[in-house]
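Visitor: show me how the following folds:
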Amino acid sequence: MRLLSHDDHRHAARVSPTGRTAPPFRRAARRTPLWGLLLLAAWLLPAGAALAQPRELFTPVPANQLTDATPAQTQRIDQLRQRRTTQSLNLVRIDPEALRGGDARLTLPDARTLTLSSRRQGEGGGADFTWSAGSPGVPGQATFVVRNGDVTGTINDGASLYRIEPVGGGVHALIKIDESRFPPEHPPSFQQRQQRGDIPAPAPAQQDTQRADAPAVIDVLVAYTPSAAAAVSDIVATVQLAVAEANQSYQNSGINLRLNLVDSFQHAYTEGTNSFDTILADFAGNAGVNARRNNVGADVAVLIINKTDYCGLADAIMANANTAFAIVHYDCATGYYSFAHEIGHLQGARHDEANDSTATPYAYGHGFQHRSPSPAWRTIMAYACPGGCTRLQYWSNPNVSYGGTPMGTAATNDNARVLNGTAATVAAFRNRPPASTAGFVWRYTGTACSGNSCPGWQLLDNNAATVRLAASAGNLYQLHNSGRIWRHTGTPCSGNSCPGWQMLDNNGATVGIVADGGQLYQLHDSGRIWRHTGAPCSGNSCPGWQMLDNNGATVALAAGGGQLYQLHNTGRIWRFTGTACNGNSCPGWQMLDNNGATVGIVADGAQLYQLHDSGRIWRFTGAACSGNSCPGWQMLDNNGATVGIVAAGGSLYQLHNTGRIWRFTGAACNGNACPGWQMLDNNPATINLVASGNQLYQVHNTGRIWRHTGVACSGNSCPGWQMLDNNGSTGRIAAGDQLYQLHLARAPMTRARTCQECRPH
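Guide: The predicted model follows:
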């Protein structure tokens, strides 16, 4: 939790003379369509500025057809056309720079021209930003997220809803939404949750005296399933858009609150036939999700799913710290405002009284329907009216008018008062962690620790987006959570300036990288494998990649000795034979094994090893599969305690779930007897191993890094380790001819099975 300063919240809602919080624009909105009013000269601008012509945002694609469409573009366009809520789809090219001037003009498919004036710009950096637009006293809102040169957004003029999604190559789909085809709000089980209220209502004085210069900030963690990510063009931008729309709705309705997105990630979960209740229970009870929530200090956690039965489900109306969870269908999350709706439930807001008559925890805490005179409309928490009514980006509030009609009543329909009153409570569900060095990359300079002093590290980068490292002789690479890949050019940081990185790719699908010698490979969340051909990016154009495979079953890569291997989620192991893909045909792979027990592979020179879920370790002897017969494997160990293997410099090592480390001495198993292992350490704090050349390193759950000096254990005494660092922020290490570490804002570290580079599966 934190409170914004006055300077941070320059656009906060104003306070009315009565002392009640009021929206920035108290003028009653006339029911003239948004597009008509926005054709007027720029509002409230100086005379010189009013004469400036806003840039056109959309350029229609001729005949609404891409004559040179790639297969990926065609597939995405077809997917969007078939979406349940799509009424019509038009293709346009978008100039994101048109949004930087503050005002932008756009032409809709029906030839209407809108001129939008920016209300807020920010929540991003560099080429990425969020842009919200509208006019005072005018119904409707537009919100765009610009990410990697693409635009994801919504336009709602109070009568029609449009959604914008990128389809690749600078082309975007402008989709008119049929709001009548959104799923029902909640499953029937929600009626039981409607009877629950976990904390009493704050006293009126607490509700009504919040100051506009100190809004509460609710930190939000948003996860999304692989299916939800595949259903939209840019899931990261979709999440950012949902948060931006919620924040704009608070400003529209005089609510002193902001959502702050502290974490967003793909959650390896399959919706399948699970009910909404089961999905929500699984999400709220997941140990990894809760650890991540605690680590980033998220007050609320939301999962974006792909299941069309309903729009969403919150765990409680007026949640406590343990029940502040919700799930939302991706298609309802933005434009229809279900993301904000479910968080509203967690804050104690209820539906309109016609659909929810419960008066606790707040008798005044209901959404609002306006049925007559026409046009009918409703606020974010209200259900659809009989015969239909447009959902507006507003919360019920009797002090805000729309078309001359108050948007609520003091006695029954004042969600704004509820959210103002509970914001500070929800914002205190988790404490924000102290400022961290997450994303910092360090290189070991050769000086080991002396006591607890460990000066032997040089800072190479300080970008919080960094989530993975890969290293080989003479090369260091990093992967960002946006999918961008960077190569270190050799220049260390000078103070906070870290210029020594060159971008190699910026594909949001990238989930893993692996390096071997001068080669770099990446793995996409679709299972596609790509090899870098040497060309860096030029701006956002990154042509230097060649596809080697496109199999959706691929979950891991390993590389060594000039060889590349992949592991499938079926346990099959494949070796690359050298032939790259030709279109979607990727014949260059030879099967080496097909054992469903395989959970990890590692490579070292000409050697390949695999680890089974039983703890058994196998070495490849050179014989590839013939049909389904794969005889080319020799067992090296069968210890059920084994959870990880690494290999380098001709040596193979294993890590046990007890923290013990063992080195292979060369003797393979004879039946079930596997004597060929020598113990190097037995410290239960050990959670990870990395090997390179003739060096072996271990990481403890405290963040300490140790290097093996060559001395094996004698009984339980294992003196052969030298401490190189003791920083609790250490999350990952990588080694080529040098050792590197990456700091992470991380949950408590645990041992994981071997995987040189994996994707969720």
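
Visitor: all contacts plus neighbour counts: C-alpha atoms, from now on.
Guide: OK.

Visitor: what helix or strand is residue 211 on?
Guide: Counting by DSSP states H and E, there is no helix or strand that carries residue 211.

Visitor: count of residues packed around it?
Guide: Counted by other CA atoms under 10 Å, the residues lying close to residue 211 total 17.

Visitor: the one 10 residues further on now?
Guide: Counted with other CA under 10 Å, residues neighbouring residue 221 total 23.

Visitor: got it, and residue 181?
Guide: Neighbour number of residue 181 under other CA under 10 Å is 11.

Visitor: got the contact list for the residue lying closest to residue 339 once chain neighbours are set aside?
Guide: Closest residue to residue 339 apart from its sequence neighbours, by CA to CA, 6 or more residues apart in numbering: residue 333 at 4.7 Å. Residue 333 sits next to 242, 304, 311, 339-340 when contact means CA atoms under 8 Å, 6 or more residues apart in numbering.

Visitor: before we compare anything, build this one as well:
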Amino acid sequence: MRSEGLAPISDRSLLDMHCSRRVIPHLYRRFASLLVLTFLVSAFCAGRPAVGQDARNNGRSELILSNLPPKGSKAYKDLLGLAGKTANGQVLGFTQSEMWSMPTARIEDVIRHGETLGVKMTRLSADWNQVLKAPTAPMAMSPPQEAMMKAVTASNETTHVGVMASPNAALVEYALMKDHNPKSAIGRRPATLISKIVLPLSDKESITVRRTSIDMKKDGCTWRGEIEGTGEAVLLMWWRSGQFNGMFTYRGRMYSLMNMGGEVHAVVETDSGKMPPDHGAMPARPQSADVKDDPLVARGEGAMMRPHDRSNLRDRQDSIGGAAQKEDTVPEPLQPTIAPLPAAKRRAMAAKNIAIDLMVLYTTKVLSKYIDVDKDLIALSVEQANQSMLNSGLGKIKLRLVHSQLMDYDESDGEHLNHLYRMVDAEGPFKGVRKLRNEKRADVVALIVDDPSGCGLSTRVRADADEAFVVVHHSCAALTYSIAHEVGHI
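Guide: Just a heads-up that it's a prediction; the model follows:
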């Protein structure tokens, strides 16, 4: 029976339809399998560590090599020869290591032969520029490290402490100094790219920092950069021993990097609102003398009121143009007569290279807060001060550390004003300070304390050499510009 409007279906057509029902699903399954395979390969390639920071998509790999044979020796030349004619790299002077870039096909031969020579090798992976890393397991700490960690965590201004580990020093040196000095290049290096490092804030958050400058030191460097996305400044100090310290702010939060000994470091988040006040409260005598509202006192020059007597009140008034008061007269609050520098004089000063020689003393309480107080606190504080000069357009004015020394001084008796004038008047353990200052040819002497009554105090504005002394709290020295602030008064 023939249906109206429909062509008859032949046996051949039925066969074709049957075959199509079998072939089309088969082709579909093959196509789907190819899609799945392509997806898996892409995912594998995306998740696989890159062979090196310069090697992505160009068939090259990188190695950090330490304990190499002497450069120029046959063993060195043979090993470098295995890397091929296109091998290039960089000498890492602080750690006596080298970075080699080579075709990936040659890297296994280099590794095998290097092992026979006792060369230590680290292959660069995708996270090569992460200079601190969250440990995958709890880090073993010595009793001193545990004590330091406990003290940092218990500090009033600390809001969070992240324990981090530093990779081997040679790898960190390369991350910090990649292509910084063309003279350190091995072979023909490609065009320098902007160098960036990654810093963790916690085990869940990190920042990328673009390098802006490096200042080379005798046994390390001062590294400066800007945070991607915010432009906030980062200051780091790195030493050839592998220790880090530094500070930066990020989105309103204040961070410091602390060396805790060995590879252990801490990323400490600080609440700036819980830091010591800029200047401590005035003692009872100046308050009763009705000078607590004096603008100079409020700005931190209250140290002009010696705790011993009022003999320097007349000197203070004379030095700023005020009339001397009789001893039985209540002094009127004084207005400062120190005018800002004229623009021309400021420009002239900015054009000069001026070094202010600084001698730093610190107490036993401060010593207990740091693994290496000279590197972890004092050097960082001086760099901070110099950065503040640069930020203020006075980049040619720098503090220069000429000496640092521990003082056997009990700071529990008194506050900043007492500490300051015991030092100025050469009392007790400070008896030889003036002689030492002359020997070291220091312009200014700073005493760093653990007393949290204030961030800092100086003797007076425009002090003469006889009173060029300041006191600064250690946290303020490390995290803020307190040393520059107090030295600036002088």
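
Visitor: hang on, the earlier thing: what lines up with the residue nearest to residue 339 of the first structure in the second structure?
Guide: Under the alignment (TM-score structural alignment), residue 333 of the first structure maps onto residue 477 of the second structure.

Visitor: with residue 175 of the first structure instead?
Guide: Residue 175 of the first structure maps onto residue 268 in the second structure, by TM-score structural alignment.

Visitor: so its match sits in a strand?
Guide: Yes - assigned with DSSP: H, G, I helix; E, B strand; the rest coil, residue 268 of the second structure falls within a strand.

Visitor: contacting residues around it?
Guide: Residue 268 of the second structure sits next to 158-162, 255-258 when contact means CA under 8 Å, 6+ apart.

Visitor: the first structure: helices as residue ranges?
Guide: Under the criterion DSSP state H, the first structure contains helices at 34-37, 47-50, 71-81, 190-193, 204-208, 226-231, 235-252, 276-285, 287-296, 330-333, 338-346, 415-426.

Visitor: can I get the ones you listed in a markdown table with distance to residue 652 of the first structure?
Guide: A markdown table is the format used below for the helices of the first structure (distance: least, CA to CA, whole Å):
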| stretch | distance to residue 652 of the first structure |
| --- | --- |
| helix 34-37 | 68 |
| helix 47-50 | 69 |
| helix 71-81 | 42 |
| helix 190-193 | 54 |
| helix 204-208 | 63 |
| helix 226-231 | 34 |
| helix 235-252 | 39 |
| helix 276-285 | 37 |
| helix 287-296 | 30 |
| helix 330-333 | 45 |
| helix 338-346 | 49 |
| helix 415-426 | 50 |
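
Visitor: if we compare the ones you listed, which one ends up closest to residue 391 of the first structure?
Guide: Residue 391 of the first structure lies closest to helix 338-346 among the helices of the first structure, at 10.3 Å (CA to CA).

Visitor: output the contacting helices and strands for that closest one.
Guide: helix 235-252, strand 312-314, strand 325-329, helix 330-333 (3 or more CA pairs under 8 Å, 6 or more residues apart in numbering; DSSP states H and E).

Visitor: who's in contact with the third one?
Guide: What that stands for is strand 325-329 of the first structure. 276, 279-280, 283-284, 300-308, 310-315, 338-339, 342-343, 346.

Visitor: wait, residue 236 of the second structure sits on residue 226?
Guide: No - the criterion here is CA atoms under 8 Å, and residue 236 of the second structure misses it with residue 226 at 11.3 Å.
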